[in-house]
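Student: predicted coordinates and the sequence they were generated for:
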Amino acid sequence: MANILKEKSFDLALNIIQLSKDLQSKSEFVLSKQVLRSGTAVGALVRESQNAESAKDFIHKLSIAQKECDETLYWLELLFRSNYIEKEIFSKLYTDCSEVLKILKSIIITSKQKLNS
C-alpha cells in the first residue's frame, strides 16, 4: 500500500508543479506558491515516513502529509472558484488529491490500531 501512496503522491506533485507553472504564466504568483508548497509537501512527507524512527514517527509524518493534502484541496477549490483554473483541471487534480487523502487516512487509522493493540 505504501508504494501506491508513494506513486500517487509523486504524480500529484508533478501535476501540481505543472499547475503552478501555468498559473505563474498567467501572472498569478501568490496562490501558485501556496498550492505548490502544500501539493509537493505531501509526497515529501510520504517519503520521510518510509524512514521513520518508530511507529509513532511514521504516523506523525503521515498525519502532517494528511494536513498538507487537505490544504491542497482548499487551494484547488479557491483557484477554481476564483476562476484561475478550468473545471476539467480542477476535477482531475481534486480527484487525485482526494484519493491520496483517503489512502493516507486509511494507513494512519490502521497504523494507530496496530500501535494500540
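Tutor: Okay, I see it.
Student: rest of the way, CA atoms for contacts and neighbours
Tutor: OK.
Student: in what helix or strand does the residue nearest the centre of the chain lie?
Tutor: Relative to the mean C-alpha position of the chain, the nearest C-alpha, by C-alpha atoms, centre = their mean, is the one of residue 69, at 3.4 Å. Element membership of residue 69 [criterion: DSSP states H and E] is helix 55-81.
Student: now do residue 115
Tutor: helix 87-116.
Student: the inter-axis angle of the helix holding residue 69 versus helix 87-116?
Tutor: For the pair helix 55-81 and helix 87-116, the angle between their directions (axes from the mean of the first three to the mean of the last three C-alpha atoms, to 10 degrees) equals 160 degrees.
Student: contacting residues around the residue nearest to the centre of the chain?
Tutor: Contacts here follow C-alpha atoms under 8 Å, 6 or more residues apart in numbering; on that basis residue 69 touches 38, 39, 42, 97, 98, 100, 101.
Student: now do residue 49
Tutor: 57, 58, 59, 61, 62.
Student: export these to JSON lines and tack on distance to residue 114 and neighbour count?
Tutor: Compiled in JSON lines, these are given as follows (distance: C-alpha to C-alpha, whole Å; neighbours: other C-alpha atoms under 10 Å):
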{"residue": "57", "distance to residue 114": "14", "neighbour count": "15"}
{"residue": "58", "distance to residue 114": "12", "neighbour count": "19"}
{"residue": "59", "distance to residue 114": "11", "neighbour count": "21"}
{"residue": "61", "distance to residue 114": "16", "neighbour count": "22"}
{"residue": "62", "distance to residue 114": "15", "neighbour count": "24"}
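Student: second structure for comparison follows:
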Amino acid sequence: MEWETRGLRVTESANSEYGASKNRKYDLEDRLLEFAVTVVELTESLPNTRAGNHIAGQLLRCGTSPLSNHGEVEAAESHKDFLHKLRICLKELRETKRWLRLVGRLKKLGQPANLTACLTEIEELIRIFAARVRTAEKNAK
C-alpha cells in the first residue's frame, strides 16, 4: 500500500487552545485510520505460531490504539487533558514502531509486503505527534 505523505504538517489555528483544529491541512484521523487498517492486515499475514500470535496481539493493541486515542485528544476537557492524551498517542506509536522493527528482523515471520510502508508511516506519525506535544507544552507555559 502506498502512503500519501503530501509533505504537509499538522497545524492548529491560533485561536484553538486545545482539542481538534478546524484548519488542519489534512485529516490526521484519516491517516490514523489507514495506518490501523494496514496494521490489522499486516498482523493477519503473520504465521500462526506462538511467536507470530504474540507479536500479532501486541501489534494489534498498540498499532490500533492511536486511532481511538486521537478521538480522546479531540474531546479533551482541558489543556492538561489534551497534552496527556497526545502523549498516550505518541507512546503507542513508539511502541508500534518497535514491534514493527521486530517483525522485520525475525526471518521466521516472513517479510510482510506492507512492512516498509508501515515503518515509513509510523516515523511520520511519530514526528507529527512529537511536534504536537512540544507545541502543546510550549502553549501551556
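Tutor: Thanks, I have the structure now. This one's a predicted model, so the numbers in the text were calculated from it and none came from an experiment.
Student: can you find the partner of the residue nearest to the centre of the first structure in the second structure?
Tutor: Under the alignment defined by TM-score structural alignment, residue 69 of the first structure corresponds to residue 93 in the second structure.
Student: please apply the same query to residue 31 of the first structure.
Tutor: For residue 31 of the first structure, the residue aligned by TM-score structural alignment is residue 55.
Student: is its match in a helix, a strand, or coil?
Tutor: Reduced to three states with DSSP: H, G, I helix; E, B strand; the rest coil, the structure at residue 55 of the second structure is helix.
Student: how much space between it and residue 95 of the second structure?
Tutor: 12 Å (C-alpha to C-alpha, to the nearest Å).
Student: please say which of the two ends up with more neighbours.
Tutor: In this comparison of residue 55 of the second structure against residue 95, neighbours counted by other C-alpha atoms under 10 Å, the higher total goes to residue 55 at 19 against 16.
Student: which residues does that one contact?
Tutor: Contacts of residue 55 of the second structure (C-alpha under 8 Å, 6+ apart): 99, 103.
Student: mind doing that once more with 7 Å?
Tutor: By C-alpha atoms under 7 Å, 6 or more residues apart in numbering, the contact list for residue 55 of the second structure is empty.
Student: picking up where we left off before, any idea how far the match of residue 31 of the first structure lies from residue 30 of the second structure?
Tutor: Residue 55 of the second structure is 25 Å from residue 30 of the second structure, where distance means C-alpha to C-alpha.
Student: one step back: out of the contacts of residue 49 of the first structure, who's nearest residue 84 of the first structure?
Tutor: Comparing those against residue 84 of the first structure with C-alpha to C-alpha picks out residue 62 as the nearest, at 29.6 Å.
Student: quick check, that closest one in contact with residue 46.
Tutor: Yes. Taking C-alpha atoms under 7 Å as the definition, residue 62 of the first structure is a contact partner of residue 46 at 6.2 Å.
Student: residue 115 of the first structure: neighbouring residues, count only.
Tutor: Should you count by other C-alpha under 10 Å, residue 115 of the first structure turns out to have 11 residues around it.
Student: nearest spatial neighbour of it, skipping sequence neighbours?
Tutor: Counting by C-alpha to C-alpha, 6 or more residues apart in numbering, the nearest residue to residue 115 of the first structure once its immediate chain neighbours are dropped is residue 55, at 7.0 Å.
Student: and the aligned residue in the second structure for that neighbour, how many neighbours does it have?
Tutor: Under the alignment defined by TM-score structural alignment, residue 55 of the first structure is paired with residue 79 of the second structure. Residue 79 of the second structure is flanked by 17 other residues according to other C-alpha under 10 Å.
Student: distance of the match of residue 69 of the first structure from residue 141 of the second structure?
Tutor: Counting by C-alpha to C-alpha, the gap between residue 93 of the second structure and residue 141 of the second structure amounts to 26 Å.
Student: no further questions, thank you.
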